[in-house]
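J.: Here you go, sequence then predicted model.
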Amino acid sequence: MLTARTDRSAPLTWVQIGSMAGASALIPSAALRAARLEIVGSGIGSVPPRDFTAELPELAQAVTEGALDVQARAVPLARIAEAWSQETGERMVFVP
């Protein structure tokens, strides 16, 4: 709740990460008046390529070391059509 924040002048960043709840995000005008609200996207276009590229080595290291739990199934690229047609809800990584 915005009014429960001890310092309403401190920035509050709302990161929009998807549209499962709908294509629009309704924001009450009171929320804009009650807080220093910043709305940002999280799609590919929201991060400059140089920033994205700069973070990749650290991210890859964290995944390799097991610091991040990545739930994905490796699928050979030769089986892409078969895997793509199955709606399993799993995240898939296609490998050569």
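T.: Cool, got the structure.
J.: okay, CA-based contacts and neighbour counts for the rest of this
T.: OK.
J.: Buried ones in the longest helix seen in the chain, by neighbour count?
T.: Taking DSSP state H as the criterion, the chain has its longest helix at helix 49-64. For helix 49-64, burial by neighbour count (16 or more other Cα atoms under 10 Å) applies to no residue.
J.: From the contact counts, what lies against the helix or strand following it?
T.: Next in sequence after helix 49-64, counting helices and strands by DSSP states H and E, comes strand 73-76. Contact analysis of strand 73-76 by 3 or more Cα pairs under 8 Å, 6 or more residues apart in numbering; DSSP states H and E lists strand 92-95 as its packing neighbours.
J.: what's the strand it packs on packed up against?
T.: Here strand 92-95 touches strand 73-76, going by 3+ Cα pairs under 8 Å, 6+ apart.
J.: next SSE after the strand it packs on?
T.: Sequence-wise, the next helix or strand downstream of strand 73-76 (DSSP H and E) is helix 80-85.
J.: And for that following helix, what's in contact with it?
T.: Outside helix 80-85, the residues within contact range by Cα atoms under 8 Å, 6 or more residues apart in numbering are Val75, Phe94.
J.: try it against this one:
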Amino acid sequence: ARGGRIVQIGQSAGPEATLASAPIRGKLLSVLGHANPGAPPDVTADAYRRMVEHAAAGRLTVDHETVPLERVAEAWERQAAFPRRKLVLVP
């Protein structure tokens, strides 16, 4: 939308993001950054509580892969090769 805003939160997908500049200029968008360490503790606590409520209700999912604990070495190799992939070790 014209005059819209893009807010970048965290860097779990990597420390850099590539954005095409033409849509930002053409639509007069704003790009903002956010870091949780700058948020007051009560704001962080409330956001965490709401996130947990969404997760418990099944409204929040994380794309991940489960790996048996006995294959931990393989999991580390895959994590090194694909650092943005979420792996969960299970007994």
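T.: Yep, that arrived. Owing to the predicted nature of the structure, the values given are computational and were not obtained by experimental measurement.
J.: Overlay them and tell me the TM-score.
T.: The TM-score (TM-score structural alignment, normalised by the length of structure 2) is 0.49; 81 aligned residues with a Cα RMSD of 4.1 Å.
J.: ok, longest helix in structure 2?
T.: Scanning structure 2 for the helix with the most residues, using DSSP H, yields helix 41-56.
J.: Can you name the next helix or strand after that helix?
T.: strand 65-68.
J.: helices and strands around that next one, which ones?
T.: Applying 3+ Cα pairs under 8 Å, 6+ apart, one finds that strand 65-68 of structure 2 contacts strand 87-90.
J.: Now do the buried residues in the strand it packs on.
T.: Buried-residue list, strand 87-90 of structure 2, by 16+ other Cα under 10 Å: Leu87.
J.: Run a quick neighbour tally on Trp84 of structure 1.
T.: Other residues near Trp84 of structure 1 number 11, with proximity taken as other Cα atoms under 10 Å.
J.: Next: Val40 of structure 1.
T.: 12.
J.: where's it, which helix or strand?
T.: Assigning secondary structure by DSSP H and E places Val40 of structure 1 in strand 36-41.
J.: now for that strand, which elements pack on it?
T.: Using 3+ Cα pairs under 8 Å, 6+ apart, strand 36-41 of structure 1 is in contact with strand 11-16.
J.: Give me the helices and strands touching the strand it packs on, please.
T.: Looks like strand 11-16 of structure 1 contacts strand 36-41 (3+ Cα pairs under 8 Å, 6+ apart).
J.: got the angle between the strand it packs on and strand 11-16?
T.: 30 degrees (axes from the mean of the first three to the mean of the last three Cα atoms, to 10 degrees).
J.: Which positions within strand 36-41 of structure 1 qualify as buried?
T.: Leu37.
J.: Would you check that Arg36 of structure 1 makes contact with Trp14?
T.: No: at 10.6 Å, Arg36 of structure 1 does not count as touching Trp14 under the criterion of Cα atoms under 8 Å.
J.: Kindly indicate whether Ala31 of structure 1 is helix, strand or coil.
T.: What DSSP: H, G, I helix; E, B strand; the rest coil gives for Ala31 of structure 1 is helix.
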